[in-house]
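Enquirer: Sequence isn't available, so here's the structure alone:
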């Protein structure tokens, strides 16, 4: 998928997420919709990660088509990484 295709997919997911958020605020979500909302979050994280890979490869002379879509578990773990703290090197 090229960059524009990824951006289009991100737009679709954001639109669906917004619809579910509005529904959540007005009438609440059933368990199926809540599960879909979580799936959308993972799919968005994966799409943004893939787009960043493509852009990075292009920027540093690589082939953006060498980027790969990572699994949701890998992408979701990025949020759990703590920044390097020099004070911890003692």
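Expert: Nice, I can see it. Being a predicted model, the structure only gives us computed values, none of them experimental.

Enquirer: Please make it C-alpha for all contacts and neighbour counts, starting now.
Expert: Will do.

Enquirer: Quick one: list the elements packing against the one helix or strand residue 57 maps to.
Expert: Taking DSSP states H and E as the criterion, residue 57 maps to helix 31-59. Contact here means 3 or more CA pairs under 8 Å, 6 or more residues apart in numbering; DSSP states H and E; on that basis helix 31-59 packs against helix 3-26, helix 72-77.

Enquirer: Could you check that helix and say which residues are buried?
Expert: 36-37, 40-51, 53-55, 57 (16 or more other CA atoms under 10 Å).

Enquirer: which residues are contacting stretch 14-24?
Expert: 29, 33, 37, 40, 44 (CA atoms under 8 Å, 6 or more residues apart in numbering).

Enquirer: Dump those to JSON lines, plus distance to residue 10.
Expert: Formatted as JSON lines, the contacts of stretch 14-24 follow (distance: CA to CA, whole Å):
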{"residue": "29", "distance to residue 10": "22"}
{"residue": "33", "distance to residue 10": "19"}
{"residue": "37", "distance to residue 10": "14"}
{"residue": "40", "distance to residue 10": "10"}
{"residue": "44", "distance to residue 10": "6"}
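
Enquirer: Use this one as the comparison:
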């Protein structure tokens, strides 16, 4: 009986389809596609947004809600002349009413 139970558990895990989701497949660039770069690495997917004088910035949103996740931000300012630089980083929640 124990062997049958182990076999059923193993089979359920094998065919459950549980896998790590790729963030790159679950979001949509809303504006500034030329300023978005997506890379995959050992610690997950990285989305890089650029802000340039000529092409502006970029924005994106997820296609579905996430249970958990992490984000961080690094900014590189002009050396010695960064006064007057305005940076904005928004995180929003869209509620769907049933």
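Expert: That came in fine, so what should we check first? If you're wondering where the values come from, they're calculated on a predicted model, not measured in any experiment.

Enquirer: Tell me how the two chains score on TM-score.
Expert: The TM-score (TM-score structural alignment, normalised by the length of the first structure) is 0.27; 46 aligned residues with a CA RMSD of 4.7 Å.

Enquirer: Could I get the helices and strands packed on helix 31-59 of the first structure in TSV, plus columns for mean neighbour count?
Expert: Output for these, formatted as TSV (neighbours: other CA atoms under 10 Å):
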stretch	mean neighbour count
helix 3-26	14
helix 72-77	13
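
Enquirer: Show the contacting residues for residue 37 of the second structure.
Expert: Applying CA under 8 Å, 6+ apart, the residues near residue 37 of the second structure are 47, 48, 49.

Enquirer: Okay, buried residues for the host helix or strand of it please.
Expert: Residue 37 of the second structure belongs to strand 36-41 when elements are defined using DSSP H and E. For strand 36-41 of the second structure, burial by neighbour count (16+ other CA under 10 Å) applies to residue 36.

Enquirer: The following helix or strand past that strand - contacts with which helices or strands?
Expert: Beyond strand 36-41 of the second structure in the direction of the C-terminus, DSSP H and E gives the next helix or strand as strand 44-49. Contacts defined by 3+ CA pairs under 8 Å, 6+ apart place strand 44-49 of the second structure against strand 36-41.

Enquirer: The strand it packs on vs strand 44-49, what angle?
Expert: Going by axes from the mean of the first three to the mean of the last three CA atoms, to 10 degrees, strand 36-41 of the second structure is angled at 160 degrees with respect to strand 44-49.

Enquirer: Check the burial of residue 61 of the second structure by counting its neighbours.
Expert: 13 (other CA atoms under 10 Å).

Enquirer: give me every residue that touches it.
Expert: 27, 28, 29, 30.

Enquirer: Just want the angle from the helix holding residue 57 of the first structure to helix 3-26.
Expert: Using the same axes, to 10 degrees: helix 31-59 of the first structure against helix 3-26 is 150 degrees.

Enquirer: Could I get the contacting residues of the closest residue to residue 49 of the first structure other than its chain neighbours?
Expert: Nearest residue to residue 49 of the first structure, sequence neighbours excluded (CA to CA, 6 or more residues apart in numbering): residue 75, at 7.3 Å. By CA under 8 Å, 6+ apart, residue 75 of the first structure lies in contact with 42, 45, 46, 49.
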